[in-house]
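Trainee: only geometry, no sequence info:
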């Protein structure tokens, strides 16, 4: 289990070309943007255009009539099997993925090969990155409600169909959670310790099978969710590189991010946040079946654990894993202070 990449990005200062240039200069790859564009053009034809919002560990373009081509650092590669599992659980919003080998570096040179980028293609899902249109959606309750109901379907699909078939995987997840909770307790600022004590209560529920372990998107942030601005429906969930089997609820920070946003003066929930949260859980219960108080409590604990891991730990793209607790002055801890009290 790794901590997730989290990089609060002021969109009003985002520069697409600078972001792409920084990726190629900082990733250590021997491939160039021009080589990547040429591969996409040769393989799929048509015009090649960078997508409006680039990832931290990849360069992504559209090509041909309906293709997305992504060039990823090998430390952050996609697993076709995992993507297939995600597509089986969420067929409406996950695109199939095809690996096309490496670009940059010579196969005979191990050091150069390691700096090459992995190439993937997938169908181009429609919609805008949610982070770009959250403000406009917030002006319309019907649009907000459509987004929340789409998110309900996504989480209900995880609950019902995204579970591992191997009991050993559940055991592995429990052991990873135990180690992560201990690490958080030893290293997070003191004010978060009561929450860490609480989340340990989920461990017996995981061991007994009362709380499900499910396939979980490892970075379900506002940039990886695509939404149709005309109707508010979620049209895509992208970037499954960090997906793994985790306790259900570890990614519920995605719900918080549909109910509010971080502003210059701190976290702000939208006016309809309470109503939308109630609608989420009413619809979720309708889709998965009535939930007992103990199950709702375990989901609450899982949400808190997911928040602590996501916003309380740091991620190193070179190592491809969590490397330590965030600095106490890190602005990301503002999210913890705000969302843990929600």
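Mentor: Thanks, I have the structure now. Owing to the predicted nature of the structure, the values given are computational and were not obtained by experimental measurement.

Trainee: can we go C-alpha only for contacts and neighbour counts from here?
Mentor: Fine.

Trainee: which ones are touching the nearest residue to residue 309 once chain neighbours are set aside?
Mentor: Spatially, and ignoring its direct neighbours in sequence, residue 309 is nearest to residue 3 (5.9 Å; CA to CA, 6 or more residues apart in numbering). The contact partners of residue 3, by CA atoms under 8 Å, 6 or more residues apart in numbering, come to 309, 310, 313, 314, 315, 321, 322.

Trainee: with secondary structure, distance to residue 48 and neighbour count as extra columns, can I get those in CSV?
Mentor: Output for those, formatted as CSV (DSSP: H, G, I helix; E, B strand; the rest coil; distance: CA to CA, whole Å; neighbours: other CA atoms under 10 Å):
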residue, secondary structure, distance to residue 48, neighbour count
309, helix, 37, 22
310, helix, 34, 25
313, strand, 36, 25
314, strand, 34, 23
315, strand, 31, 20
321, strand, 32, 18
322, strand, 34, 17
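
Trainee: check it against this one:
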């Protein structure tokens, strides 16, 4: 979703780099069963609900939504029934990740929309409206492109280290908000499994069809460790940790937050660590994805910061590594086909994905990185930091209560609209 720039629909990125043009926008409405005149209805909704503000389409559009700029602080987003946001999840995300996650308010439905036809695969033709408070900055993908265009790549190491420390902080926040699968809260239903969490075993079965004996050995290993991974700590996990969804300060490169939490769900901690690999290199024409020369050093920067915030003794690193490999297999081993995630990547058709899959699976493990950090004589006060894990859940709950009493979170939609209009 365009809480800053891009969007995902499934377990793989859909359109981190889809740039604005009328054909893309029209395709969104048609694809979801709406007449193209529905766009006019959405634009009219923005004009009526926010008079005096000039609502214009964002420079990038998501696969699952139509998004308008309202002001420097707010975005208005339209989503079909099939891609509605779970507002409880939005609240949990904000409570756990604080300033690194957007604030979202549900405004209702667009009235008098026009549909093409009733199609069973499209579902209900309703169009839902959300107001998002922006996360400041620009996407990391854009930040890196700008630096290349301006010939300023010489000091990228400094920016990459800043990024890794920022990512480590976000992952640490997720870890502190963890819940064990067998916890009373999980059994009571306050934490429910989502699309990926419910289907990990089935999806791993699909991956037995991966090309190459080496990849199938990784799948076999993941299957043998699945019970242990499922029994580990579960965290509210971002659904697509990619450069297009990481917002950074345009001048300093510091991480300001993550956008596109539409597919966030509770998953075993470590499954989103494929995102660390995603930012340690870039796509090179004719070569595919290639790591930066200092990628191993940057991994240690990440783990040094992460472990300083959580403590090595607060987690089972073997389980985290097993979850990391499972995440890589699911996110890079299953193809994205217009939102469907039921096809294994194929040689000759998804070669870039297969190349990245192999590269990530052969990367240094969590245990290797944590041991290197430890052997570098980095001193942590484990007694101090590990206690954070025991109290962070309560802090998160208090933060959520505070957010509901202040700001946009938890306020009725009309008061938020008045705030956007500058009337409060």
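Mentor: That came in fine, so what should we check first? For clarity, every value in this text was computed on a predicted model and none was experimentally measured.

Trainee: name the nearest of the contacts of residue 3 of the first structure relative to residue 338 of the first structure.
Mentor: residue 310 (13.7 Å; CA to CA).

Trainee: ok, the closest one - contacts?
Mentor: 3, 4, 5, 6.

Trainee: one more pass at 10 Å, please.
Mentor: Listed by CA atoms under 10 Å, 6 or more residues apart in numbering, the contact partners of residue 310 of the first structure are 2-6, 218-219, 250-251, 253, 304, 332-333, 335-336.

Trainee: of these, closest to residue 275 of the first structure?
Mentor: After measuring the contacts of residue 310 of the first structure against residue 275 of the first structure - CA to CA - the closest member comes out as residue 253, at 17.2 Å.

Trainee: show me what the closest one lines up with in the second structure.
Mentor: The alignment partner of residue 253 of the first structure in the second structure, by TM-score structural alignment, is residue 274.

Trainee: ok, residue 382 of the second structure - contacts?
Mentor: By CA under 10 Å, 6+ apart, the neighbours of residue 382 of the second structure are 307, 308, 309, 310, 311, 312, 313, 314, 388.

Trainee: typo on my end, residue 286 of the first structure
Mentor: Applying CA under 10 Å, 6+ apart, we find residue 286 of the first structure in contact with 156, 280.

Trainee: aligned to it, what sits in the second structure?
Mentor: Using TM-score structural alignment, residue 286 of the first structure lines up with residue 308 in the second structure.

Trainee: which SSE is its match in?
Mentor: helix 295-310 (DSSP states H and E).

Trainee: check residue 48 of the second structure too.
Mentor: Per DSSP H and E: helix 38-49 holds residue 48 of the second structure.

Trainee: which SS class is residue 266 of the second structure?
Mentor: Using DSSP: H, G, I helix; E, B strand; the rest coil as the criterion, the local structure at residue 266 of the second structure reads strand.

Trainee: who's in contact with the most centrally placed residue in the first structure?
Mentor: By CA atoms, centre = their mean, the mean C-alpha position of the first structure lies nearest to residue 219, the distance being 1.7 Å. Counting by CA under 10 Å, 6+ apart, residue 219 of the first structure makes contact with 3-6, 225, 238-243, 251, 253-254, 310.

Trainee: now do residue 284 of the first structure
Mentor: 149, 151, 152, 153, 154, 155, 156, 157, 159, 278, 290, 291.

Trainee: try 8 Å
Mentor: 152, 153, 155, 156.

Trainee: likewise for residue 60 of the first structure?
Mentor: 50, 51, 54, 68, 69, 70, 71.

Trainee: repeat that with 10 Å
Mentor: Listed by CA under 10 Å, 6+ apart, the contact partners of residue 60 of the first structure are 20, 36-37, 48-54, 68-72, 119-121.

Trainee: please, where are all the strands along the first structure?
Mentor: For the first structure, the strands defined by DSSP state E occupy 49-50, 58-63, 67-73, 97-103, 117-123, 128-129, 213-216, 225-227, 234-237, 244-247, 260-263, 266-269, 313-316, 321-325.
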